[in-house]
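> Sequence and predicted structure below; questions after.
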Amino acid sequence: MRGLKPIGRTYYARLLIPKDRQRDVGTAYGVKSGIVEERVRTTGTQDKREAIKRRDVVLAALTHEVNAKLTAAGLPPLHGEWKPDWLNEDVMISEAMEARQALRALSDVSDEKDEIDGWTSPRSREESNFRDLIIDRAAEMTEQGVSGVGEYVLRSIGVMTGTATPFSVVLDRWIKERRRDVSAAMVAMDNTSLRHFGNYLAISQGRGKPDDPVAFLRVQTIQQVPDVVTGEFSEWLTEQGLSPKTVSRIISPLKVLWDWAIHKKLIPRQNPWVGATSGLKKRAERERRAQAKKEREFHEAELIKLLTANPNEGHRGVWSWTAPLTDLMRIALLTGARENELCSLTVGRIVNRDGANGLLWGIEVTEEHAKTENSVRKVPLHPLLMPIIERRLRDAEATGEPDAVLFPECKPGGVGKKRGHVFSQRFTDLRRAVLGVESNGVVNFHSFRKSFGTFMRRAHLAGVSECQLSVAQKLLGHKPQTITEAVYMEDELQWAVCERAILGMVESGMPEGVREALGVTGEPVPGR
């Protein structure tokens, strides 16, 4: 009955005012006696159990009202600076979550003790005990003049009953599990999504962008995020100038988060993000196809200009990247490998150095750096690349690191902390300086990969059987196009076949001018 007062047949919530503040409250309310010892407000019910349930909300409202009156009168609110340990946000949430888990394990069927005490079940009895604990603490806070009494009561009860789940409860567990299941790059993208959503949630509440959007998000309650907010989030992201593909990528982790929280019984509601990216994905696919039609392989003249360019001469901002730019353009053209696959190469990913499996060395794309499952592969290195690879290996092994990177200039960067991130920006600078800004949206580093595929096809048409489409797909790390290839054929091609494809591509598919440009780094090394 703490905090309740029967008046007639109706129960009232009763807020006791500390003795040292009774005169201040009397002044704030303007009562004739000058002193207010308590404030009461009806719970609107004559049923004791229902009154106990409503008591928390009414007391919180009363406390808020009293503090508002005091502030308006130029007087300090009831609270002081001291706060007990259990008022700490993390402690409060932890205790309430433990109470929620304990209640789930209890029966909601009445037993003999409940019938005697008047409770409906063991679960309702324990829930009432937790509520009494919170009310006792609220009374202590009020007596000590501590702030946040109403917020503490409502938040504790809400977490305990499952009607209020702070994002912090979900995020701590979800992120921990995600780190075990997905790559570091994916976790970084998750954090980017959370920052965007934290920003928008604050803005939608009229608070502006917070200094730390994730910290702001952590103290919000999932159940109190209106569906209209989730519905308008994609529109807000689009207004920030983001592409449909990027907007879809930002929303997807949020859908995964809600699915996980629902599966773990942390929240009961349906996932508001279901279907949120369907239209975006269609728009993104249309834009991708439109852009794909614009993007192409490098023309012969463009390749010659890039391969013979000296980044030291007039190409502002890229002079310190001369070596990696010069080396990686050649490796990309002769292997068809992706930007980050090459920038992240290590000593251990140079394979066949003993020559046991054939003529040529090779590079390995591991699962950690592969874009897709089919991207895990090994690609032979053409002899034209051996001066670069041998020089890079010597420098890497000289560091004494067990598996040193071959391109230490390519520092991790961007959301996914990929080594290709900063390099991509420097190549763009070089490409614009050499080919002009008119090359924007038409060619990029990925165009080396397109040129590789183009030269493969030309070599096959010229009679090099090993350069057929199925071999080119394997070397590029693409998904097999037929069920026969995917199910009934060996996963890895014979190394000798891959070697002949690489050699044949350069000899029969590559223009003579490009071959000459490739030779500027040194004479081809004889076969090993």
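Yep, that arrived.

> CA atoms for contacts and neighbours, from now on please.
Noted.

> Could you list every helix and strand in contact with the helix or strand hosting residue 152?
Residue 152 is part of helix 149-161, with elements assigned from DSSP states H and E. Of the remaining helices and strands, those touching helix 149-161 by 3 or more Cα pairs under 8 Å, 6 or more residues apart in numbering; DSSP states H and E are helix 48-72, helix 89-104, helix 122-144.

> What residues sit buried inside that helix?
Using 16 or more other Cα atoms under 10 Å as the test for burial, helix 149-161 gives 149-150, 152-161.

> what do you get for stretch 411-431?
Under 16+ other Cα under 10 Å, the buried positions of stretch 411-431 are 412, 415-416, 418-424, 426-431.

> biggest strand in the chain, by residue count?
Ordering each strand of the chain by length in residues (DSSP state E) puts strand 10-16 first.

> Now do that strand and helix 122-144, the angle between them.
For strand 10-16 against helix 122-144, the angle by axes from the mean of the first three to the mean of the last three Cα atoms, to 10 degrees is 40 degrees.

> Would you confirm that residue 154 contacts residue 56?
Yes - judged on Cα atoms under 8 Å, residue 154 makes contact with residue 56 at a distance of 6.8 Å.

> Could I get the contacting residues of residue 302?
If a contact means Cα atoms under 8 Å, 6 or more residues apart in numbering, then residue 302 has residue 435 as its contacts.

> returning to that earlier point: name the surrounding residues that touch the helix holding residue 152.
Outside helix 149-161, the residues that touch it by Cα under 8 Å, 6+ apart are 56-57, 59-61, 63-64, 87, 92-93, 96-100, 131, 134-135, 138, 141-142, 164-166.

> Which elements pack onto the helix or strand following that helix?
For helix 149-161, the following helix or strand on the C-terminal side (DSSP H and E) is helix 167-181. Counting contacts by 3+ Cα pairs under 8 Å, 6+ apart, helix 167-181 packs against helix 184-204, helix 213-218, helix 244-263.

> here comes the other one, which I'd like you to weigh against the first:
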Amino acid sequence: MNLWLSPHGIWYYRKVTTLPCGRRKEIKKSLHTRDKLTARSKVAQLLACVRSRPKPNQLPADVNAAPHEQSVAQPMTPAAKPCAPLLSVLSDRYLKEKALSWALKELSNQKNYIGCFIKALGDRPAADYGKADVVKFKEDLLNSGKSPTTINKYLQKLSLLFSWLANHQDGVINHFAGLKLQRAKEVNSRSGYTAEERRKFIGWAKQQEPHRRWIALLGLFTGARANEICQLYADDVQHVDGIWCLNIRSGRPDQKLKTANSARLVPLHRHFLQSGFIEFVKGRAGGRLFPELPHRQDGYSHLWGQWFSRHRPVAKDFHSLRHTVGTALKDHGVPLQYAAAILGHTNGAISYDRYGGDVSLEKLKEVIEAALSSFTDAG
């Protein structure tokens, strides 16, 4: 019956004919099924449909025949079922929707994850990807030498995509659910800083040029992301209700946040304020806080990240400071909604989930003062 099984386990109808010129012409049509009996049935229906179409020599000889006679000679054929859109098309719609709330870098990363998946398994209708396909993709990632953290990013982001597809397309199942790697806790470049590493970090930061010093110490005392700090303007350091804080926002065209939930006010710890930060801010009034850093498509933190990687005092990356603050909040029993308000939103590495509602700035100040009390004088 001209059945052909693709490497991905999907049955196709395949027919090869030879043209008068001697060239071969191949016709291939996906039957959208992994079951051979179902595929046979679909081929039979397809061939029956083709045979039922009138051929030129079946048309009435008398062109003046009555309309009802013509209708008898030309049987009706069922309308062809529209083809399901390919994953590449659907993912474009998905990314267009997410562009309303995601930062450019997040969109770029997601596009790369989807592109890798399509390259590995082929561009098909979303419902055609089965559990075996997804498990094979995971196995390929495991064999690629990528770290468990990177593999989990692929699986998590693609799970988000297929959850969205399941809500927008018939027959789509999110086979990525439950495939995340379960890792034993380990000390790595993204674990938090120990007390000794914090002391070493602060001593190192004090020896740097002013803009580098303050970027480093803001990371330690706020847990803010690198780009959230690097894109600050002087007027983003605000005195609200008697409390000095960072207004992390996307108030200007060159300011971007990872998600809409990242906008927040973060009180500054008294140890940090005693080290002369406000004087530094006043000296840069009317402009960016760190104009030494140029703007790129993905924000202001690229040059800082490169420099920090070369000169960091301990074998931990800058994002580890965020984990350090998160761990300190957790160890001090800080309620979930307060920790989330300080950090911006979900952070799986410290097991804080999404939060709702506003938290008073005064309460956040109390929480930060208590939880970060062991972070010695930054001055």
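Now that the structure is in, tell me what you want to look at. These numbers come from a predicted model, not from an experiment.

> what TM-score do we get after superposing?
The TM-score (TM-score structural alignment, normalised by the length of structure 2) is 0.61; 314 aligned residues with a Cα RMSD of 5.0 Å.

> so residue 306 of structure 1 makes contact with residue 429?
No - counting by Cα under 8 Å, residue 306 of structure 1 does not reach residue 429; the two are 11.8 Å apart.

> for the helix holding residue 152 of structure 1, the distance to its chain's centre please.
Put simply, helix 149-161 of structure 1 sits 30 Å off its chain's centre (Cα atoms, centre = their mean, to the nearest Å).

> Count the neighbours of residue 67 of structure 1 for me.
When neighbours are counted by other Cα atoms under 10 Å, residue 67 of structure 1 registers 19.

> pretty sure residue 277 of structure 1 contacts residue 248?
Yes - between residue 277 of structure 1 and residue 248 there is a contact under Cα under 8 Å: 5.5 Å.

> so residue 379 of structure 1 is in which element?
Going by DSSP H and E, residue 379 of structure 1 is in strand 377-380.

> picking that back up, drop anything exposed from the contacts of helix 149-161 of structure 1.
Judged by 16+ other Cα under 10 Å, buried ones among the contacts of helix 149-161 of structure 1: 56-57, 59-60, 63-64, 87, 92-93, 96-97, 99-100, 131, 134-135, 138, 141-142, 164-166.

> picking up where we left off before, what's the mean gap between the strand holding residue 379 of structure 1 and the aligned bit of structure 2?
Average distance, strand 377-380 of structure 1 versus aligned residues of structure 2 after superposition (mean Cα distance after the TM-score superposition for structure 1): 2.7 Å.

> Can you tell me what sits against that strand?
For strand 377-380 of structure 1, the external contacting residues (Cα under 8 Å, 6+ apart) are 335, 360-366, 474-475, 477, 492, 495, 498-499, 502.

> quick one, strands of structure 2?
Going by DSSP E, structure 2 shows strands at 3-5, 11-18, 24-30, 237-240, 243-248, 264-267.

> Pull the contacting residues for the most centrally placed residue in structure 1.
For structure 1, the residue nearest the mean C-alpha position is residue 190 (0.7 Å; Cα atoms, centre = their mean). By Cα under 8 Å, 6+ apart, the contact list for residue 190 of structure 1 reads 250, 253-254.

> Can you turn the buried part of those into a ChimeraX selection?
The buried residues among the contacts of residue 190 of structure 1 can be selected in ChimeraX (16+ other Cα under 10 Å) with this line:
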select :250,253,254
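
> Out of the contacts of residue 190 of structure 1, which comes closest to residue 460 of structure 1?
Ranked by distance to residue 460 of structure 1 (Cα to Cα), the contacts of residue 190 of structure 1 are led by residue 250 at 41.8 Å.

> rewinding a little: how about CSV for the contacts of residue 190 of structure 1, with distance to residue 170 of structure 1 added?
As requested, those are exported to CSV (distance: Cα to Cα, whole Å):
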residue, distance to residue 170 of structure 1
250, 18
253, 13
254, 12
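
> Sort out which one of the contacts of residue 190 of structure 1 lies nearest residue 13 of structure 1 for me.
residue 254 (40.4 Å).

> aligned partner of the closest one in structure 2?
Residue 254 of structure 1 maps onto residue 158 in structure 2 when the alignment is built from TM-score structural alignment.

> For its match, give its distance to residue 77 of structure 2.
Separation of residue 158 of structure 2 from residue 77 of structure 2 (Cα to Cα, to the nearest Å) stands at 40 Å.

> What of residue 238 of structure 2?
72 Å.

> what about the two, which has more around it?
In this view residue 238 of structure 2 and residue 77 are compared by other Cα under 10 Å, and residue 238 has more residues nearby, 17 against 12.

> what's the counterpart of the more buried one in structure 1?
Applying TM-score structural alignment, one finds that residue 238 of structure 2 aligns to residue 351 in structure 1.
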